[in-house]
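Undergrad: Quick check, what structure comes out for this input:
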Amino acid sequence: MLTIKIKRFSELSIHELYDTLQLRSEVFVVEQDCVYQDLDGKDEEALHVLGFKNNKLIAYTRIFKAGDYFKEASIGRVVVAKNERDFKYGYDIMKASIKAVHDCFNTTVIKISAQVYLKKFYSNLGFKTIGEQYLEDGIPHVAMLKD
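TA: The predicted structure is shown next:
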């Protein structure tokens, strides 16, 4: 079971911020062998959903209210530490993120830009594919919507 914390950028401790950026870099840059600008200037607008196991950050997302990233509210930078994926923490962090969008932004409509290989995972959470597949940072993605 994850311990979930939801924080604004200004509320993140230096250690939480460092651990967040380290986890995102481990997965999105190193593991996926993708050179891209993770620090995109949007973290300050986002709410950060942090998932801890034994006081160690192992799962993370960032969420945006409608208009800050997409026209709809959105969830992005969904990540679980590689050695923790067998425990289904991806579902835990996403369910917490969906709840946070509802609670904090008072909406049920959520758009994501999903890596294609995770379509089934997001479908299991109620997201439906919209539009055609596209490349984002060299990785096949598809837009998905939950309403």
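Undergrad: Please make it C-alpha for all contacts and neighbour counts, starting now.
TA: Will do.
Undergrad: who's in contact with the residue nearest to M1 when sequence neighbours are not counted?
TA: Counting by CA to CA, 6 or more residues apart in numbering, M1 lies nearest to K53, which is 7.2 Å off, once chain neighbours are set aside. Applying CA atoms under 8 Å, 6 or more residues apart in numbering, one finds that K53 lies in contact with M1, L2, T3.
Undergrad: Please, which helix or strand holds E16?
TA: Take DSSP states H and E as the rule and E16 turns out to sit in helix 14-24.
Undergrad: what comes up buried for that helix?
TA: With burial defined by 16 or more other CA atoms under 10 Å, the residues of helix 14-24 counted as buried are D19, T20, L23, R24.
Undergrad: again, but for stretch 51-60
TA: When neighbours are counted by 16+ other CA under 10 Å, the buried residues of stretch 51-60 are found to be G51, F52, L57, I58, A59, Y60.
Undergrad: To compare against the first, here's the next sequence to fold:
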Amino acid sequence: MLEIKVKSFQELSIYELYSLLQLRSEVFVVEQDCVYQDLDGKDRKALHVLGLKNNKTVCYTRIFKPGDYFNEASIGRVVVSKKERKHKYGYDIMNASIDAIKKHFNETKIKISAQVYLSKFYNNLGFKETGDEYLEDDIPHIAMIRQ
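TA: Just a heads-up that it's a prediction; the model follows:
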């Protein structure tokens, strides 16, 4: 069973911070073979949504209030451990993130910068493509909005 925690940067324990950074590096840098600056200075402003299984971070997002990343509230760094994807935890962590934006920011309009190959996944969560595709860290992305 997945346990969801929502914490500010200051509330994260050293263990939680290490585990979420390890998961982000495991997927975004190693698995996707993408050299980029994950530690972008924005983690301090974000709320961190951790999905834990047996006290191990297996999925994660970070969320922002309007104006802290985009003009709209936003969800980023959406990640699920490769060996846990069969459980569809991507939907669990995204739904928890959407709920956290409603609860903490009183917002329903959410913008994301999605990897193009995941657009159908985000469509299933109510996000719609907006604008043209663009490259971000040499990976095709598209902006998506959920009203």
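Undergrad: circling back: with distance to V142 of the first structure as added columns, please give the buried residues of helix 14-24 of the first structure in a markdown table.
TA: What follows is these, written out as a markdown table (distance: CA to CA, whole Å):
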| residue | distance to V142 of the first structure |
| --- | --- |
| D19 | 28 |
| T20 | 24 |
| L23 | 23 |
| R24 | 20 |
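Undergrad: Just to be sure, Y122 of the first structure is in a strand?
TA: No - counting by DSSP: H, G, I helix; E, B strand; the rest coil, Y122 of the first structure is located in no strand; its state is helix.
Undergrad: how close does the host helix or strand of V101 of the first structure sit to the second structure?
TA: Using DSSP H and E, V101 of the first structure falls within helix 89-105. With mean CA distance after the TM-score superposition for the first structure, helix 89-105 of the first structure departs from the second structure by a mean of 0.3 Å once superposed.
Undergrad: which strands and helices sit next to that helix?
TA: strand 3-8, strand 47-53, strand 56-64, strand 73-80 (3 or more CA pairs under 8 Å, 6 or more residues apart in numbering; DSSP states H and E).
Undergrad: hmm, who's touching the third one?
TA: Under the contact criterion CA under 8 Å, 6+ apart, strand 56-64 of the first structure has outside partners 16, 19-20, 23, 43, 45-52, 73-81, 84, 89-90, 93-94, 97, 101.
Undergrad: State the span of the second structure onto which it is aligned.
TA: When strand 56-64 of the first structure is aligned against the second structure using TM-score structural alignment, it corresponds to residues 56-64.
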